[in-house]
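[1] A predicted structure for the sequence below; I have some questions about it.
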Amino acid sequence: MRQTITIKSIFYVLITLTLTACATMGDGNKVEQQQKILQMKDTVLTQLFANKPDTREQLSAAPGYAVFSNANINLIFIAAGTGYGVVKDNQKNTHTYMNMAEGGIGLGLGVKDYRIVMVFHSKDAMNHFVNSGWTFGGNADASAKAGNKGGSVEGEAYYGDVTVYTLTESGLALQATIKGTKFWRADALN
């Protein structure tokens, strides 16, 4: 019984620390936080273009795209994560700042810091995402990466009029989960 309480305590502390560390852009006023998100977007796009040069043209031709920074933790049967990002409307040259959270069930163990780039191939798909923002998905991956060291299995997926790319920044994870992800406007930043 005592061992179960200790394992549960460690589990809750790890989840709290991970989610708290990644849930916000840090301190600063509205403009400073927006700038941090835009810097993250530019860094992620530079990585994506280096790994998949054809994506530069794909993003330029699309009505819009989104870039998110996310961290998640998976302990045995439960997965949880949180993050933030921005949707760029290429036609209006505007940004919509957003938050994200995910939760799921499945078998896995690990912590992962990763980035998501979504390319919207239609204006309707982008508007639906910004206004509704809800998506379900399954996830299976393996990663062991710290900075430029290590490796990870990174993906590209297609959901109707949206192409999704994932890039792992760092982490050690082996997981197969079914999870739901919720994206919503960050009211304080828009």
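    Perfect, thanks for sending it.
[2] From here on, just use CA atoms for contacts and neighbour counts.
    OK.
[3] so what's the spatially most central residue of the chain up against?
    Residue closest to the average C-alpha location in the chain (Cα atoms, centre = their mean): Asn70, at 3.6 Å. Asn70 makes contact with Cys22, Gly81, Thr82, Gly83, Tyr84, Met100, Asp113, Tyr114, Arg115, Ile116, according to Cα atoms under 8 Å, 6 or more residues apart in numbering.
[4] any idea which element the nearest residue to Gly133 once chain neighbours are set aside lies in?
    Ranked by Cα to Cα, 6 or more residues apart in numbering and with sequence neighbours excluded, the top spatial neighbour of Gly133 is Phe183, at 4.6 Å. Per DSSP states H and E: Phe183 is located in strand 162-185.
[5] Next: Glu32.
    Once you assign secondary structure using DSSP H and E, Glu32 falls within helix 30-51.
[6] which parts of that helix are buried?
    Neighbour-count burial for helix 30-51 flags Gln33, Gln34, Ile37, Leu38, Met40, Lys41, Val44, Leu45, Leu48 (criterion: 16 or more other Cα atoms under 10 Å).
[7] Can you lay out the contacts of Asn70 as TSV showing distance to Tyr158, secondary structure and neighbour count?
    Formatted as TSV, the contacts of Asn70 follow (distance: Cα to Cα, whole Å; DSSP: H, G, I helix; E, B strand; the rest coil; neighbours: other Cα atoms under 10 Å):
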residue	distance to Tyr158	secondary structure	neighbour count
Cys22	26	helix	18
Gly81	22	strand	24
Thr82	22	strand	26
Gly83	21	strand	25
Tyr84	21	strand	25
Met100	19	strand	21
Asp113	22	strand	23
Tyr114	18	strand	19
Arg115	16	strand	23
Ile116	13	strand	22
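[8] just checking, what packs against the strand holding Phe183?
    Helices and strands touching strand 162-185, by 3 or more Cα pairs under 8 Å, 6 or more residues apart in numbering; DSSP states H and E, are strand 64-89, strand 94-120, helix 123-131, strand 134-146, strand 156-159.
[9] Presented hereafter is structure B, for comparison with structure A:
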Amino acid sequence: MKSKISVIMASLMIAIFIVSVPTTFAQEKDAKKEKKIQKQRKKFEHNKTKAVKEMYKAYPTSKAEMGKSYGYAAFANTGVNLFVLASGNGGGKAHNNVTGEEVYVKMISLGAGIGIGFKKYYAVFLFSNQSAYDNFLINGWSADTQADATADTGKEGEGGSVAVGMTVSEGVTLYQIADKGLAVQATVQGTKFVVSEELNAK
């Protein structure tokens, strides 16, 4: 009788082990995924803050424009190869100046852009109205159709073009900065900005 009970108990223990092991692995996988998401959210938040700061330094008049805007979207990407986004660092956040709502947005490489040689790159979009802001979040924005972009790597006031924002579509002005606050008069060819469903999930 005892032998039979022992066999039953052993069978139960094995069954519990078989059931619990996949559960444990799933929990560990979920925990790692959540940790990665939190890390990327923190990085994108930093990117947004840093990009706005760099914009103010490179484009002094942008601060007044920011104050008048409905919202903005600020991004950063750093590395030897600017648009190699495997690290997940290419991105930032869109901020609604009216409601205070923020949305995580990714930068996706569609091909080599003119800024490929820059080690640090920042971009800030200012939206003059709700329609332009909402359209950016719903449809994203891509510069792959822009052509003949040229870069001005001279500091403002030291020759070259004046550091001003570029009107890239109705109600949208783009400010770009690369390497040590240098103003870049260039289009980010081959790059698309899209809302990240994963990072915005509650």
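    Great, that's in hand. Bear in mind the structure is a predicted one, so any value in this text is a computation, not a measurement.
[10] re the thing from before, quick check, distance from the strand holding Phe183 of structure 1 to the centre of its chain.
    Relative to its chain's centre, strand 162-185 of structure 1 lies at 6 Å (Cα atoms, centre = their mean, to the nearest Å).
[11] for stretch 175-182 of structure 2, same thing?
    Taking mean C-alpha positions (Cα atoms, centre = their mean), stretch 175-182 of structure 2 and its chain are 17 Å apart.
[12] what's the span of that stretch, first residue to last?
    End-to-end distance for stretch 175-182 of structure 2: 11 Å, by Cα to Cα, to the nearest Å.
[13] residue in structure 2 matching the residue nearest to Gly133 of structure 1?
    The alignment partner of Phe183 of structure 1 in structure 2, by TM-score structural alignment, is Phe193.
[14] Equivalent analysis for Lys123 of structure 1, please.
    Checking TM-score structural alignment: Lys123 of structure 1 goes with Gln130.
[15] Return the distance of the residue lying closest to that match once chain neighbours are set aside relative to Ala94 of structure 2.
    Computed as Cα to Cα, 6+ apart, the closest residue to Gln130 of structure 2 that is not its neighbour in sequence is Tyr70, at 6.2 Å. According to Cα to Cα, Tyr70 of structure 2 stands 11 Å off from Ala94 of structure 2.
[16] How about Ile18 of structure 2?
    46 Å.
[17] Tell me which of these two has more neighbours.
    Comparing Ile18 of structure 2 with Ala94 by other Cα atoms under 10 Å, the one with more neighbours is Ala94, at 25 against 11.
[18] Was I right to think the more buried one contacts Tyr104?
    Yes. Using Cα atoms under 8 Å, Ala94 of structure 2 is in contact with Tyr104, at 6.5 Å.
[19] The residue nearest to Gln130 of structure 2 corresponds to which position in structure 1?
    Using TM-score structural alignment, Tyr70 of structure 2 pairs with Pro63 in structure 1.
[20] measure its match to Met126 of structure 1 for me?
    8 Å.
[21] Those two - which one has more neighbours?
    Met126 (25 against 21).
[22] and the more buried one, what is it in contact with?
    Residues in contact with Met126 of structure 1 (Cα under 8 Å, 6+ apart) are Pro63, Gly64, Tyr65, Phe120.
[23] What lines up with Lys50 of structure 2 in structure 1?
    Match for Lys50 of structure 2 (TM-score structural alignment): Thr43.
[24] And for Asn131 of structure 1, the neighbour number?
    Neighbourhood size, Asn131 of structure 1 [other Cα under 10 Å]: 11.
[25] do you know how far it is from Leu59 of structure 1?
    Asn131 of structure 1 is 21 Å from Leu59 of structure 1, by Cα to Cα.
[26] Then Leu167 of structure 1?
    Applying Cα to Cα to Leu167 of structure 1 and Leu59 of structure 1 gives a distance of 16 Å.
[27] what does stretch 39-59 of structure 1 rub up against?
    Tyr65, Val67, Phe68, Ser69, Gly85, Val86, Arg115, Val117, Val119, Leu167.
[28] swap the cut-off to 7 Å and go again
    Outside stretch 39-59 of structure 1, the residues within contact range by Cα atoms under 7 Å, 6 or more residues apart in numbering are Tyr65, Val67, Val119.
[29] Am I right that Tyr12 of structure 1 is in a helix?
    Yes. Per DSSP: H, G, I helix; E, B strand; the rest coil, Tyr12 of structure 1 lies within a helix segment.
[30] what sits against it?
    So Tyr12 of structure 1 contacts nothing (Cα under 7 Å, 6+ apart).
[31] Tell me how many other residues crowd the nearest residue to Val84 of structure 2 once chain neighbours are set aside.
    Sequence neighbours aside, Ser109 is the residue nearest to Val84 of structure 2 in space, at 7.3 Å (criterion: Cα to Cα, 6+ apart). As a burial measure, Ser109 of structure 2 scores 21 neighbours (other Cα under 10 Å).
[32] Then Leu12 of structure 2?
    12.
[33] Same question for the one 5 residues further on.
    By other Cα under 10 Å, 12 other residues sit near Phe17 of structure 2.
[34] Give me the distance between it and Val7 of structure 2.
    Counting by Cα to Cα, the gap from Phe17 of structure 2 to Val7 of structure 2 is 15 Å.
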